[in-house]
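Q: Pasted the sequence and its predicted model underneath.
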Amino acid sequence: MMKWLGKGYRCLISAVLVIVLAVSSQVTGYAEPVSGPGANITSGNTGSTNNVTIYVSKRTKTLTLKQNGVLIAEYPVSMGAASAEGNKKVEGDMRTPSGEFYVCTRNDKSIAYLALGLSYPGIKDAERGYADGIITEAQRDEIIKANLAGQQPPWDTPLGGAIEIHGCRVPDGTTHGCVAVDNSDMDVLWSYCNLGVPVTIGP
């Protein structure tokens, strides 16, 4: 009973705490950097250690989990409040990024139950951000370097970061850019998703 109440309490306060984290300049402390198999693993290549892939549809607001190309489950998700306005461009724009990413962190102490950190900003995001004058050349190079090494890219640049698949979804709710699922669904994703699992966020 106490265990259930503990999880419920974490979800109850998560909305407030996520807002605080989203605007905090210390966002890099939200999850420790860890290494994965590499950013060359994409949704079209089942090269992850257990042949798992994830596809998130912005249009249908669903997350599809597959292993060896076989459908395991499909879950409803909540996304960034302004995701319909286009792709994520900067920190605080309330948009969920589109593109091909990989799981770069696993956080079992998340304020949102459990969390799988994604490798946003990616290489294309870094190149676009530098071309548009949003980030410096040094920041661009650090992001690219981390992606090529399969590590967590910097989450503290003007492009934003700390985009995660996490629990504590609020039905018909929105996030600041993360992909939120129900806790029971997050349990399944956690059991399937090692570091390096490819995640595509698309239409």
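A: Received the coordinates, thanks. Numbers count the residues shown, from 1 in each chain.
Q: drop to CA atoms for contacts and neighbour counts, all remaining ones
A: Will do.
Q: Please report the distance of the most centrally placed residue in the chain from residue 70.
A: Among the residues of the chain, the one closest to the centroid is residue 164, at 2.6 Å (C-alpha atoms, centre = their mean). Going from residue 164 to residue 70 by C-alpha to C-alpha, to the nearest Å gives 24 Å.
Q: Ok, residue 162 next?
A: Using C-alpha to C-alpha, residue 162 is found at 29 Å from residue 70.
Q: what do you get for residue 89?
A: Following C-alpha to C-alpha, the distance that separates residue 89 from residue 70 is 33 Å.
Q: can you pull out the helices in this structure?
A: Along the chain, the stretches classed as helices by DSSP state H are 2-23, 123-131, 137-148, 183-192.
Q: quick one, which of residue 89 and residue 70 is more surrounded?
A: Here residue 89 and residue 70 are compared on neighbour count by other C-alpha atoms under 10 Å; more neighbours surround residue 89, at 19 against 11.
Q: another one to put next to it:
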Amino acid sequence: MMIGAAAGAAGCSSSTAPEVPTYFGPDVTRIQVFKEQRTMQLLHNNSLLRQYRIDLGFDPKDHKQQEGDGRTPEGAYLIDRQNPNSRFHLSIGISYPNADDVARARAMGVKPGGDIFIHGTPTQWVGVPDWTWGCIAVTNTEMEEVYSMVRVGTKIFIYA
């Protein structure tokens, strides 16, 4: 597996977007997040490629129920977008809420929330545990690696 620096093509990169390394290794076929252990794993089939220590939402226990609850969702989702201009260094979107999440929130009379991402960590939050609004955070250097390795459509499983 190799990761090397890649220069942005003229007109295709933003001066504010971080430079992302190029990844030449096996495809990431699955992401596993273990909330209680505060770990995230990138896998190719059953082979572990990378593992990271993570921070979660400010109230991480249990599944996300509604907008603003500070919980990180649990369940099976997809990576549905990449954001090179994130205010959290770089980010990749998680397809929360799914149909079940929407139905559960509707039954409770609340909004399910959204905009759940894996992203980097701004300087003021380095060393602060579980500071997000429900997202999964890694260091900015780790986020550059994750961003280069993970593609839209990758399955992500978030466990309690």
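A: Yep, that arrived. Please read these numbers as outputs of a predicted model, since none were measured by experiment.
Q: Overlay them and tell me the TM-score.
A: Aligned and superposed, the two chains score 0.77 in TM-score terms (TM-score structural alignment, normalised by the length of the second structure); 133 aligned residues with a C-alpha RMSD of 1.9 Å.
Q: circling back: need the helices of the first structure in JSON lines (columns: mean neighbour count).
A: Listed next are the helices of the first structure as JSON lines, based on neighbours: other C-alpha atoms under 10 Å:
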{"stretch": "helix 2-23", "mean neighbour count": "14"}
{"stretch": "helix 123-131", "mean neighbour count": "19"}
{"stretch": "helix 137-148", "mean neighbour count": "18"}
{"stretch": "helix 183-192", "mean neighbour count": "16"}
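Q: Indicate which one of the ones you listed is closest to residue 82 of the first structure.
A: In terms of C-alpha to C-alpha, the element of the helices of the first structure nearest to residue 82 of the first structure is helix 2-23, at 14.5 Å.
Q: just how off-centre is that closest one within its chain?
A: 18 Å (C-alpha atoms, centre = their mean, to the nearest Å).
Q: give the contact list for the nearest residue to residue 144 of the first structure once chain neighbours are set aside.
A: What sits nearest to residue 144 of the first structure in space, not counting adjacent residues and going by C-alpha to C-alpha, 6 or more residues apart in numbering, is residue 123, at 5.2 Å. Residue 123 of the first structure is in contact with 143-144, 147, counting by C-alpha atoms under 8 Å, 6 or more residues apart in numbering.
Q: Equivalent analysis for residue 201 of the first structure, please.
A: Applying C-alpha under 8 Å, 6+ apart to residue 201 of the first structure gives the contacts 55-58, 97-101.
Q: could you redo the last one with a cut-off of 6 Å?
A: The contact partners of residue 201 of the first structure, by C-alpha atoms under 6 Å, 6 or more residues apart in numbering, come to 55-56, 98-99.
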